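1. Next come a sequence and a model predicted from it.
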Amino acid sequence: MYLYGASGHAKVIIDILQSTGESVAGLFDDNPDLKELCGIKVLGKFKPGRELEEPLIISIGNNRIRASIAQQLTVKYGQAISNTAILSPGASVGEGTVVMQGTILQAEVEVGKHVIINTGAKVDHDCVVGDFAHVSPGAVLCGNVSVGEGTWIGAGAVVIPGVKIGKWCQVGAGAVVIRDIPDNAVVVGNPGKIIKYC
């Protein structure tokens, strides 16, 4: 497996891959000063059109940057799913997605492409998480929640059952979302309130 992005997020993905017996062949990063991360060689900037023998994961936490890179590259993408995560046999996980340590994905959960389901997040039955979204550490999506493309759910946030969150939203850490949220909204607090649009 190759990783694109040599940062703290990549360190966690390296841990996940190595704990599941997957080796990391190298990392790509746009910063020419980076030479290695966790003992793995940084191979420089990834040039579009380059062919890889192994799959790639975009190991960048920023949803918009991850989406922009994925839309430019035509490579085979892998996944990183921690062996401490609990996945229902009925859950599905898209390419390029990372499911971190202690996560739970319940029955009929659908997770899109290039998503981050972060440490200890809980995603209950029938939830749908769109491409390029990020469910942060300790966040809870109750049953039948829909999270739109590129949306970020902050650490420790809770979304009650049946709520639909639009595309490219930001839900603040610790927020409690009790009603639907339109695209591009920024929501904070308990109960969650829209404070602006991005």
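-> It's in.

2. From here on, just use CA atoms for contacts and neighbour counts.
-> Noted.

3. So which bits of the longest helix anywhere in the chain are buried?
-> Secondary structure of the chain per DSSP state H: the longest helix is helix 8-19. Neighbour counts over helix 8-19 (16 or more other Cα atoms under 10 Å) mark His9, Ala10, Val12, Ile13, Ile14, Asp15, Ile16, Leu17 as buried.

4. Now do the contacts for the most centrally placed residue in the chain.
-> Residue closest to the mean C-alpha point of the chain, counted by Cα atoms, centre = their mean, is Ile116 at 1.2 Å. Ile116 sits next to Gly61, Thr97, Val98, Val99, Met100, Phe132, Ala133, His134, Val135, Ser136 when contact means Cα atoms under 8 Å, 6 or more residues apart in numbering.

5. pretty sure the second one contacts Ala80?
-> Yes - A contact is recorded between Thr97 and Ala80 when judged using Cα atoms under 8 Å, the distance being 6.6 Å.

6. Next up, a structure to set beside the first:
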Amino acid sequence: MNKKILLLGGGGHCKSVLDSILEQRLRGNVAIVDDNLDLGSTLMGVRVVGGLKDFEKFRSEGFEQAFITIGSIGNPQFRIELFNRLEAAGFETPNVLDKSSVVSRYALLGKGIFAGKNSVINAGASVGDGAIINTCVIVEHDGVVGRFAHISSACVLCGNVHIGESTHIGAGTVIRQGLTIGRDTTIGIGSVVTSSMPDGVIAFGSPCKVVKNTDSKFNPMQAETF
């Protein structure tokens, strides 16, 4: 790929995405904007050219594409705002599919999706704009992953599972076939989900149970304390 791409965010998630990008693009065609990295510094050999506040200016400097490399745990709102800004500025929003990922030709993908190493998106599945399908995730046949959902590493979504928009599924979670997880919901790490979950809740465990509404201050990363 010869088009120049701008990565929005230079943290840990950026490293995962960047590793996948550099398998397929020349390093010189990639740049990063981040408010917490020094201008002119590098990440994995890729230069930092500015901050997030005014990234739109790079559209007129030869960057045709942009990709959000800021992750999210439980609140993707900033990612959504960045996505809307980059589209309004006229950037193309490609998908970044790691070379080791397996994506069925019968799957339906939106824009700005990341599929990490050894992930699988099977036949009949659909994945919405801005979703993160992280390392070793399996999205089985006929599954639906909503816009800006984040499916963390090593999750298994069995056949015909529906994940709502802006929902976070913690690492290592297994979801039984045919279930629906509502939008704006967080499922804690290592859960076994055997029943559908509503919108706007935090749930975890084996079997997975609702513990809080999303207006609480519960941290899904600390689920083991409950």
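-> That came through fine. A quick note: this is a predicted structure, and the numbers were derived from the prediction, not measured.

7. with the second structure superposed, average distance for the helix or strand following the longest helix of the first structure?
-> Following helix 8-19 of the first structure in sequence order, the next helix or strand is strand 26-28 (DSSP states H and E). For strand 26-28 of the first structure, the mean deviation from the second structure after alignment is 0.6 Å (mean Cα distance after the TM-score superposition for the first structure).

8. Tell me which helix or strand comes right after strand 26-28 of the first structure.
-> Later in the chain than strand 26-28 of the first structure, the nearest helix or strand by DSSP H and E is strand 36-37.

9. Tell me how far Lys76 of the first structure lies from Thr84 of the first structure.
-> Distance from Lys76 of the first structure to Thr84 of the first structure, counting by Cα to Cα, to the nearest Å: 25 Å.

10. what does Ala91 of the first structure give?
-> For Ala91 of the first structure, the distance to Thr84 of the first structure - Cα to Cα - is 16 Å.

11. residues contacting the residue lying closest to Thr93 of the second structure once chain neighbours are set aside?
-> Using Cα to Cα, 6 or more residues apart in numbering and skipping the chain neighbours, the partner closest in space to Thr93 of the second structure is Gly112 (5.2 Å). Contacts for Gly112 of the second structure (Cα under 8 Å, 6+ apart) come out as Phe67, Ile68, Thr93, Pro94, Asn95, Val96, Asp129, Gly130, Ala131.

12. Would you mind stating the distance between Gly112 of the second structure and Ser126 of the second structure?
-> From Gly112 of the second structure to Ser126 of the second structure the distance is 13 Å (Cα to Cα).

13. go on, Gly50 of the second structure?
-> Distance, Gly50 of the second structure to Ser126 of the second structure, by Cα to Cα: 34 Å.

14. residue in the second structure matching Leu27 of the first structure?
-> Using TM-score structural alignment, the equivalent of Leu27 of the first structure in the second structure is Ile32.

15. wait, I meant Thr84 of the first structure
-> Correspondence of Thr84 of the first structure to the second structure, assessed by TM-score structural alignment: Ser100.

16. Its match reaches Ser119, doesn't it?
-> Yes - using Cα under 8 Å, Ser100 of the second structure is in contact with Ser119, at 7.5 Å.

17. Which residues does stretch 55-67 of the first structure contact?
-> 1-7, 9-10, 13, 69-70, 75-79, 96-97, 114, 116, 132-134, 150-152.

18. Filter these down to just the ones in helices.
-> In this view, those that belong to helices under DSSP H are His9, Ala10, Ile13, Ile69, Ala70.

19. Under the alignment, what does the fourth one map to in the second structure?
-> To tie it back to what came earlier, the one meant is Ile69 of the first structure. That one, Ile69 of the first structure, aligns with Leu82 by TM-score structural alignment.

20. List the contacts of that match.
-> With Cα under 8 Å, 6+ apart, Leu82 of the second structure has these contacts: Ile68.

21. got a list of what the corresponding residue of the first structure for Val120 of the second structure touches?
-> Under the alignment (TM-score structural alignment), Val120 of the second structure maps onto Ile104 of the first structure. Contacts for Ile104 of the first structure (Cα under 8 Å, 6+ apart) come out as Ala85, Ile86, Leu87, Gly120, Ala121, Lys122, Val123, Asp124.

22. Could you turn the buried ones of those residues into a PyMOL selection?
-> In PyMOL, a selection of the buried entries from the contacts of Ile104 of the first structure looks like this (16+ other Cα under 10 Å):
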select buried, resi 85+86+87+120+121+122+123+124
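
23. A strand includes the match of Thr84 of the first structure, no?
-> No - looking at Ser100 of the second structure with DSSP: H, G, I helix; E, B strand; the rest coil, it is coil, so not inside a strand.

24. what residues are up against it?
-> Counting by Cα under 8 Å, 6+ apart, Ser100 of the second structure makes contact with Gly116, Lys117, Asn118, Ser119.

25. Return the distance of it relative to Asp129 of the second structure.
-> Distance, Ser100 of the second structure to Asp129 of the second structure, by Cα to Cα: 21 Å.

26. Same question for Asp54 of the second structure.
-> 23 Å.

27. Neighbour count: the two, which is higher?
-> Asp129 (21 against 9; other Cα atoms under 10 Å).

28. distance of the aligned residue in the first structure for the more buried one from Tyr77 of the first structure?
-> Matched to the first structure by TM-score structural alignment, Asp129 of the second structure sits across from Lys113. Going from Lys113 of the first structure to Tyr77 of the first structure by Cα to Cα gives 9 Å.

29. And for Cys169 of the first structure?
-> Taken as Cα to Cα, the span from Cys169 of the first structure to Tyr77 of the first structure is 25 Å.
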